[in-house]
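Visitor: After the sequence you'll find the predicted model.
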Amino acid sequence: MATVERRSSKPEANLSDPQYYISRELSWIEFNRRVLHEGLDERTPLLEALKFLAIFSNNLDEYFMVRVAALKQRIEAQVTRRSPDGRSPQEHLDDISAALRPIVEQQHQDFSTDLRQQMADQGIWLLDYEELSAAQRTYCRDYFEEQVFPVLTPLAVDPGHPFPYISNLSLNLAVVVKDPRTQQPHFARIKVPRVLPRFIPLPEPQAEEPDSKTYRWLGVPLEQIIAANLSALFPGMVVQEHSCFRITRDADLAVEEDEADDLMLAVEQELRKRRWGGSAVRMEIQRDTSGPVRAMLTEELGLAETDVYNVDGLLGLGDLMTFMALPLPNLKAPSWTAAVPPALERLSPPGVDDDDTTLETAEELFSLLRCQEQLVHHPYHSFSATVQRFITQAAHDPQVLAIKMTLYRTSGDSPIVSSLISAAENGKQVTVLVEIKARFDEENNINWARKLEQSGVHVVYGLVGLKTHCKVTLVVRREGQHIRRYYHIGTGNYNPKTARIYTDLGLLSAREDVGADISDIFNYLTGYSRQQVYRQLLVAPLTLRQRLVSLIEHEIACQKKGKGGRIIVKMNSLVDPDLIALLYQASQAGVSIDLIVRGICCLRPGVPGVSDNIRVISIVGQFLEHSRILYFQQGGEEVVLLGSADWMPRNLDRRVEVMAPVTDPALQAELKAVLNLCLEDNRQAWDLATDGSYRQRRPEADEQIRSVQEQLMANAGKSLAG
């Protein structure tokens, strides 16, 4: 890989100085700003643009439920400890509010004034109720009476009716009605039901004269239908005003693992609390809501004015994701059909049904892995034809004795889980570590854990105080008089749905030393093993941090000896202050460092005398960049690793993570090629500036467009064609 010559300087600065660290919270906001930009970029197809606006909104919901809620808890607990960037919890809250408000306003303004017009130009008419014709209003009234009215429950607020509980992320109508006899105003809340579609389709207009408009979809927001028919909910009363509002609550779990006799029961109890929700942390409300209603809601919910976000137009734009279901491929990104890696393509196809998988096809796969490690790259490579096939064929191969697997997140109809159940039913010893503390997937994972246990699978729930985040599967197979281990180590979850939209890497192999390490890891996870040393794998929280420090220090030593220093790291987040300080030291020594960090990056590049030799890019595109690749030049003895860990304190110290070395020269070359394509990207890549802002790369008029994701799709397609 080419080495970039950069100026070195002597270390003089105090590398723990807050000025050298970007706020984690503000860096995340910058990431979500890049997501929003994809939705507003004129090069993004229309329905993809709506998708990115929805992702922006959903990301923001989770940010408030977890990060903002945590800051509020610290303030309430009078925690004054400052983050590495020097901010106190209160200063962070103030800066978050200042940074977010213009971005949220931009989202709503651009949707209302630009994207809704683009939708209409393409025949997608999302109308406001006042735009409807008389016939359309009649249709809406009938729909309300038949489908909506029976579901609604207006809740009054008065001395006999306390302020109702407002559930997390619910869309609501605040209604003020007046009793004509007493002339007294009354407040009521109506929850917009989630059991009905948010956007109600309408029949096309029927008119005598031909309509020149194109109609591919026509509809109106559900809350506006409810608002137009409030008189039916409050007969005999005069409706004075109404407005929409939406609440976000603290939704993180607080499980006292050390004191829990049954971890699953403890998590279930916390999930019940989450359904009710913690304290409110944000209210989104229509800007024209009257002062008295706004003040009453703010007070009853225990919010400050800084927790209130005024919105022009529709609330809850996460629901725009529903438009991706429209059968309009010309308004979406080109569809992509994942390829099968050439080596696996040459194998006999497995049977259509799991039970039809033959011993011969399984033997072909395992024989291939004995001879040659396989690198799979999703979504460019098919998940079902690679990872899923590996697990399914192991489940039905009579020679397989045991399957062991970590399961952090999976889909609701997981074929992986079905294969594990089949393996247990086929008499194999199946052990699955289900991480029931995976945030927002706790309930789903508890359900899978119970289903697996009922089928005879041995299920464990991880270690107290640690989340098991590694992605590892071990298959133990009898071959003649010997036992051989086969394994998969990946960067992403065993989830066929996210494998179509997340970029993730996996290694399928039968290396004995790595297989032995994986056996030790499962003994560590399921038993009382105190294994501290591993042959090949880097394992958190035991050896990963120490090994990363050693690799960076060796790169510094190589640079000082004149052998050249080069580091390239691709990850989701870079937060750990100790590793950031060590990267600063490497930069000061003259080591050339490229960081490809999709989301949060607390390192500040380009600081004279500190990080002159570090550059940082972020790639935001059609697929969510999720793979982690580490490259260290090591004086010509290159080290390349892939695995599940980002460089954050939680990953290095409070999670079980695995990074695996890739030693096959051909596979190393593939991974280095991926890194180079990322660094050369001029379509989805953003450069991080010293001040913490990002600038999107744009090709010059005469410059070829280089998109890493498009290039990898093209490369996979060529392999398939070949």
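Guide: Yes, it's here.
Visitor: When you work out contacts or count neighbours from here on, use the C-alpha atoms and nothing else.
Guide: Will do.
Visitor: Now do the buried residues in the longest strand seen in the chain.
Guide: Taking DSSP state E as the assignment, the strand of the chain that covers the most residues is strand 238-249. Using 16 or more other Cα atoms under 10 Å as the test for burial, strand 238-249 gives 238-239, 242-249.
Visitor: In these, find the pair that's most separated.
Guide: Set against one another by Cα to Cα, the buried residues of strand 238-249 have their most distant pair in Val238 and Arg249, with a gap of 32.3 Å.
Visitor: Give me the neighbour count for Pro164.
Guide: Each residue near Pro164 was counted by other Cα atoms under 10 Å, and the total is 12.
Visitor: residue contacts, the closest residue to it other than its chain neighbours?
Guide: Spatially, and ignoring its direct neighbours in sequence, Pro164 is nearest to Leu155 (6.9 Å; Cα to Cα, 6 or more residues apart in numbering). By Cα atoms under 8 Å, 6 or more residues apart in numbering, the residues touching Leu155 are 161, 164, 188-190.
Visitor: after the helix or strand where Ile556 lies, next one along is what?
Guide: Mapping Ile556 onto the secondary structure by DSSP states H and E places it in helix 544-560. Stepping forward along the backbone from helix 544-560, the first helix or strand reached (DSSP H and E) is strand 566-571.
Visitor: putting a second one here so we can go through both:
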Amino acid sequence: MGKAARKRVVKEASAPASAGDRYFNREMSWLAFNRRVMEEAQNPAHPLLERLRFLSISGSNFDEFFMVRVAGLMGQQLQKVEVRSADGLTPGQQLSAIVEEAGKLADGQQAVWNHIRADLAKAGISVLGPDEIGEDAVDWLERHFREQIFPILTPQALDPAHPFPFIPNQGSSVVFDLVRQSDSEPIRELVLLPTSMPRFVRLPGEPARYVTVETVLKRFSSLLFPGYDVLRSATFRVLRDSDIEIEEEAEDLVLTFRSAIKRRRKGRVIRLEMEESIAPELEAVLLEELGGSDALLTETGGFLGIGDLAMLVEEDRPDLKFSPYTPRFPERIREYGGDCFAAIRAKDIIVHHPYESFDVVIAYLNQAAADPDVVAIKQTLYRAGKQSAVINALIAAAEAGKSVTAVVELKARFDEEQNLYWATALERAGVQVVYGFIDWKTHAKVSMVVRREGGQFRTYCHFGTGNYHPVTARIYTDLSFFTADPRLGRDAAKIFNYVTGYVEPEGLELVTISPRNLREELLSLIDQEIEHVRNGRPGAIWAKMNALVDPVVIEKLYEAGNAGVEIDLIVRGVCCLRPGVPGMSENIRVKSIVGRFLEHSRIFAFGAGKDLPSTSAKLYVSSADWMPRNFDRRVEFLLPILNRTVHDQVLDQVMQANLLDTEQSWMLRSDGSYVRSDAGEEPFNLHRYFMTNPSLSGRGAALKTRKPVPKLSLKRRKKKPA
């Protein structure tokens, strides 16, 4: 492109002016993302039980969407809050659109389940309906019901003398209309299915046969209600408002959260799911008793609680699952005999999870706990999981007499209770536990170790794009960056002081943080690309994230695209930017990747006057998505990658592989729809690429004597009309 062409910024087409034409609605974009997840359940390239896993994930996602996002909109509507979304919709208008689209998505989930269920039966895994339980299974099921289910159940009459029982969030129940055999007296009974009870009962032997617990209950209801005949029965399920709001004046954050968690279990009913066969009078009773007159009601002839299908995925059928994959331990650490500090001291290291094992992070912390020269460890904990080796390492370090500080985020949604548990365990071991800000979440993933070396102290740091969670680290793609750069050590110390003591982090040398100025730094970087184009140089932006929502950043991207900056965005989930619109976003392309692993890393590259990829490009990793909450209400970091080896590994391998992927990619059109990428003559699967190629963990010259990582070549792609 010539200099004159680069300077052309005036477009013949005028940019859309209305908010609805400039942005996609966040909630509708999320539903579109969950549809992509659901459609992976129809992907013939995936093994059958993995397809079922995708379907169950879409069900769990769906529940959380209602418990949090829809609950928030319903709360605004009840309080008559008319704040409009970025695309110009009121809460009521958004709810109307959600109800319609969510209904289609729910119907789609049932249709997919019917197809998968039939395929499972052909493969030797059957889910039996009430009429499919053969005589050979009845005796065993009856005995199982008497011994394993009957003692747990507590039927409750529904009449004026018995108040309607509390139905917990995500709780399923079966309601029965009965008639007494002796005098034909009608009675209505409700049986709550305890959440601790497995949803499916597996019959003994092979082939695998499963029956839902509600089917078993209905089949043997005569044992629970002797002397009664069943007129009708129906299963229903409840979703409640599960968001937690904390008042700014809370005096004791721990006590406040313990109370809030208890309140959440009794939150307002948001969604009431019922069997299609439910009688109208019974439906009316449930709506009245559950306070659900304002709840979203859905009836289905299919399976209630799609997320519960995850139990079937645990069936021992390796032939119906992805081939097992064992992450590699980073070569760089092995080259130093397992001495993490020696390897980091020699050169910065980037580790690519889950292809490279999260065990390296555990090894780093365990070494710090056992090393007599380590004097202090500071660690953020957003989500740590239920079986956390990270927690054990911190406890071991404290018990060894080291100064250990843990910033535990109590506001990590749905992990609040687990984090309270870990905080208590850490405090008992002598760890200094800090909960951070009342009104902000500490979402940054940072760990620092201070070690005595040669009469002075050296700081080692770990910055991650993902959580210190050993389970999700096996299925989320994230980056771990290890460094002993003194500048980053000083920055990390200031970040911890900011969170623990509210000490303003003046003079940060390399790291940018929110809520201070992370958005402003990104805007400046985009402006620099605009300036390059105006001066006749190439302008290019590659950015990978989980969500793009912030209107300020979106408008700056529109400005950059109109100036001639070539922009490629990889946004896994919600994207409110509308690409490919004449006069507004012609130079912006957006793709979403949904596959075996959940794309979670945040990576941002700016061409710095060169076409990407480029050795001079400005490259960053971050804990933050481009959302208002990440910029304004969370502590996040934006970290420049300055080491040349690490820079090239992340830009030339990780980012290029994401852009090259055709087998798991969906392209976002200007109308908001997503279309699966054409695999083409040379299909490329980024997950398979990293699973089958050598480690990228900063080996540098070591690659010269081993099989090198294949070089990727990303040709400049021609723009296609949206």
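Guide: Perfect, I can see it now. Just so it is clear, the structure is predicted and the values come from calculations on it, not from any experiment.
Visitor: what's the TM-score here?
Guide: The TM-score (TM-score structural alignment, normalised by the length of the first structure) is 0.93; 690 aligned residues with a Cα RMSD of 1.9 Å.
Visitor: Name the SS class of the counterpart of Gly430 of the second structure in the first structure, please.
Guide: Gly430 of the second structure maps onto Gly456 in the first structure, with residues paired by TM-score structural alignment. Gly456 of the first structure carries the three-state label coil when classified by DSSP: H, G, I helix; E, B strand; the rest coil.
Visitor: My read is that Gly456 of the first structure contacts Glu425, right?
Guide: Yes. With contacts counted by Cα atoms under 8 Å, Gly456 of the first structure reaches Glu425, the gap being 7.3 Å.
Visitor: Neighbour count for the two, which is higher?
Guide: Residue environment comparison for Gly456 of the first structure versus Glu425 gives the larger neighbour count to Gly456, 19 against 16, counting by other Cα under 10 Å.
Visitor: show me what contacts the more buried one?
Guide: Contact criterion Cα under 8 Å, 6+ apart gives 421, 424-425 as the residues in contact with Gly456 of the first structure.
Visitor: What is the nearest of those residues to Arg697 of the first structure?
Guide: Sorting the contacts of Gly456 of the first structure by distance to Arg697 of the first structure puts Ile421 at the head of the list, at 47.8 Å, by Cα to Cα.
Visitor: Among the contacts of Gly456 of the first structure, which lie within helices?
Guide: In this view, these that belong to helices under DSSP state H are 421, 424-425.
Visitor: Could you list every helix and strand that the longest helix anywhere in the second structure packs against?
Guide: For the second structure, the longest helix by residue count, based on DSSP H, is helix 91-122. Using 3 or more Cα pairs under 8 Å, 6 or more residues apart in numbering; DSSP states H and E as the contact criterion, the secondary-structure elements in contact with helix 91-122 of the second structure are helix 26-40, helix 48-64, helix 71-78, strand 125-128.
Visitor: Tabulate those (a markdown table), appending mean neighbour count and distance to Gln170 of the second structure.
Guide: A markdown table is the format used below for these (neighbours: other Cα atoms under 10 Å; distance: least, Cα to Cα, whole Å):
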| stretch | mean neighbour count | distance to Gln170 of the second structure |
| --- | --- | --- |
| helix 26-40 | 22 | 19 |
| helix 48-64 | 23 | 8 |
| helix 71-78 | 18 | 14 |
| strand 125-128 | 18 | 22 |
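Visitor: Can you lay out the ones you listed as a markdown table showing distance to Ala13 of the second structure?
Guide: Listed next are those as a markdown table, based on distance: least, Cα to Cα, whole Å:
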| stretch | distance to Ala13 of the second structure |
| --- | --- |
| helix 26-40 | 26 |
| helix 48-64 | 39 |
| helix 71-78 | 36 |
| strand 125-128 | 56 |
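Visitor: show me what contacts the aligned partner of Ser357 of the second structure in the first structure?
Guide: Taking TM-score structural alignment as the alignment basis, one finds that Ser357 of the second structure is matched in the first structure by Ser382. With contact set as Cα under 8 Å, 6+ apart, Ser382 of the first structure has these partners: 338-340.
Visitor: cool, and Pro329 of the first structure?
Guide: Each residue near Pro329 of the first structure by Cα under 8 Å, 6+ apart is listed here: Ser335.
Visitor: show me the contacts for the corresponding residue of the second structure for Ala499 of the first structure.
Guide: Using TM-score structural alignment, the equivalent of Ala499 of the first structure in the second structure is Ala473. In this structure, Ala473 of the second structure makes contact with 353-354, 358, 466-467, judged by Cα under 8 Å, 6+ apart.
Visitor: quick one: secondary structure of Ala473 of the second structure?
Guide: Here Ala473 of the second structure is recorded as helix under three-state DSSP.
Visitor: And Ala135 of the first structure, by the same measure?
Guide: Ala135 of the first structure ends up helix, using three-state DSSP.
Visitor: what do we get in the second structure for Ile705 of the first structure?
Guide: Going residue by residue (TM-score structural alignment), Ile705 of the first structure aligns to Pro683.
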